[in-house]
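A.B. asks: Next comes the sequence, and after it the predicted model I'd like to discuss.
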Amino acid sequence: MKALSKYFINGLIVITPMVFTVFVVMQIFSVAEGLLGRHLPIHFPGVGLIAAILLILLVGWLSSLWILKSILNYIDRLVGSIPVVKFIYNSVKQLSAAVFESQQLFKHAVLVPYPHPGVKALGFVLPTLTEPLAKNFTEEYVCVFVPMSLNMTAGFNIMVPKRDIIPLDVTGESALQYVLTAGAVMPRGNE
């Protein structure tokens, strides 16, 4: 019975990531096909996804033109003036910019004393503190995001004295895997 239990757990470990990945990719294809595929004059499998990618590229190219930059800035100001919508729009816009433009997000894994001295938690160094924050400290502080295990959407932004940070020589990807698996997968070194 013990062997069956071990084989079952091993099977779950092998199958779960594959099934989850296939499910997410299939959902993306399905949504793209459902939204765009049925409204296009040509139809073949994958046309919705191709159309979505082309639409994103077209919008990206158009947004780089001077006149459209002005229009987009006007729309930003207009949406930014609506009380509740402003908060949601600005939050999503800043998060999108941070994720899509910053190649350094979740790259620098560190150990920090958290939740109290003597204990170390894995975290990720965030961009340099801005002047309004930095001026409140007598020494150099660094902002570190300490994610919660199994849930990357939650965590804590903490300000830590630079002297208390222990840089890790691990890949950002393996540090994220460590957090997402609650420590079951240990971080691998940079090679």
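C.D. replies: Yep, it's here. Residues are numbered from 1 along each chain as shown.

A.B. asks: CA only for contacts and neighbour counts going forward, please
C.D. replies: Will do.

A.B. asks: Determine the longest helix present in this protein.
C.D. replies: Ordering each helix of the chain by length in residues (DSSP state H) puts helix 2-35 first.

A.B. asks: Next, the angle helix 2-35 makes with the next helix or strand after that helix.
C.D. replies: Next along the chain after helix 2-35, taking DSSP states H and E as the criterion, comes helix 47-63. Calculated by axes from the mean of the first three to the mean of the last three Cα atoms, to 10 degrees, helix 47-63 forms an angle of 60 degrees with helix 2-35.

A.B. asks: hmm, who's touching helix 47-63?
C.D. replies: Helix 47-63 is contacted from outside by 29, 32-38, 68-69, 72, using Cα atoms under 8 Å, 6 or more residues apart in numbering.

A.B. asks: So which residue is dead centre in the protein?
C.D. replies: Geometric centre of the chain, nearest residue: Val99, 5.6 Å, by Cα atoms, centre = their mean.

A.B. asks: also this one, for the comparison:
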Amino acid sequence: MTHLLRRWLIAGMLIWLPLGATLLVIRFVVGLLDTSLLLIPAAYRPDIPGIGVLLSIVLVLGTGAVAANYLGSRLVVWTEALLSRIPLVRTVYGGIKKLAETIFSDQSVSFRQPILIEYPRKGIWSIAFITGAPIGEVQDKTADYVLTCFVPTTPNPTSGFIVLVPEKDIIRLDMSVEDAMRLVISLGVVTPDDMPRKNGDDRS
């Protein structure tokens, strides 16, 4: 009987834990996007849950449309020039803007290539992601051509470590970024189901 109850408990947790975590994340994101309603005077705010999500999407698309034309781009340049003169603001804004440009650029390879590196020591392998190639002093003072790699922590992949790894010591993986992230977040329990086999490897 104890064994049966344990099986039921584990089966129930496998259903409710990911479902509960998903609902919490969705609730957080919706609540965050709903803050865009603060742009509307209190007397005119619609009392509809989630309407802030739609408003946020419209706001982002509208801002992008304005910034894409000539006058809008000139306004953006002028605003950024103004922000660059404010000591603390220019540091924060400049860093976040550079990060966003790196991630969302069509030419960017950041976080588009999961890899294996020997970390934290030789003989132990970790999932990582290529985030770029360092230039200037960092590259000049290394004997090999190195790549900047991000090693995410488990189960929270938003924190982690930046390591500079020689390109020759990197093993590029065939799995997608989503599969690699899923592997990290699940503590290694969830593995890609359709991993391509190499060198005649037919292990199940």
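C.D. replies: Ah, there it is. Remember, it's a predicted structure, so these values are computed and weren't measured experimentally.

A.B. asks: Now which residue in the second structure aligns to the residue nearest to the centre of the first structure?
C.D. replies: Using TM-score structural alignment as the criterion, the counterpart of Val99 of the first structure in the second structure is Ile103.

A.B. asks: so how much does whichever strand or helix holds its match differ from the first structure once superposed?
C.D. replies: Using DSSP H and E, Ile103 of the second structure sits within helix 87-104. Aligned to the first structure and superposed, helix 87-104 of the second structure gives a mean residue distance of 2.3 Å (mean Cα distance after the TM-score superposition for the first structure).

A.B. asks: what's the following helix or strand past that helix packed up against?
C.D. replies: Using DSSP H and E, the next helix or strand after helix 87-104 of the second structure towards the C-terminus is strand 114-118. If you count contacts as 3 or more Cα pairs under 8 Å, 6 or more residues apart in numbering; DSSP states H and E, strand 114-118 of the second structure packs onto strand 125-132, strand 171-172.

A.B. asks: Pull the residues that contact the shortest one.
C.D. replies: By Cα under 8 Å, 6+ apart, the residues outside strand 171-172 of the second structure that reach it are 113-117.

A.B. asks: For burial, what's the neighbour tally of the alignment partner in the first structure of Thr79 of the second structure?
C.D. replies: Per TM-score structural alignment, the equivalent position to Thr79 of the second structure in the first structure is Ile75. Close neighbours of Ile75 of the first structure, defined as other Cα atoms under 10 Å, add up to 12.

A.B. asks: quick one: Ile75 of the first structure from Pro83 of the first structure, how far?
C.D. replies: Distance of Ile75 of the first structure to Pro83 of the first structure, given as Cα to Cα, to the nearest Å: 15 Å.

A.B. asks: what's the most buried one of the helices and strands packed on strand 114-118 of the second structure?
C.D. replies: strand 125-132 (a mean of 21; mean count of other Cα atoms under 10 Å).

A.B. asks: now for the following helix or strand past that one, which elements pack on it?
C.D. replies: Following strand 125-132 of the second structure in sequence order, the next helix or strand is helix 137-140 (DSSP H and E). Helices and strands touching helix 137-140 of the second structure, by 3+ Cα pairs under 8 Å, 6+ apart: there are none.

A.B. asks: average gap between the next helix or strand after helix 137-140 of the second structure and the first structure?
C.D. replies: If you walk from helix 137-140 of the second structure toward the C-terminus, the next helix or strand you reach (DSSP H and E) is strand 146-152. Taking mean Cα distance after the TM-score superposition for the first structure, the mean distance separating strand 146-152 of the second structure from the aligned residues in the first structure is 1.4 Å.

A.B. asks: Many thanks, we can stop here.
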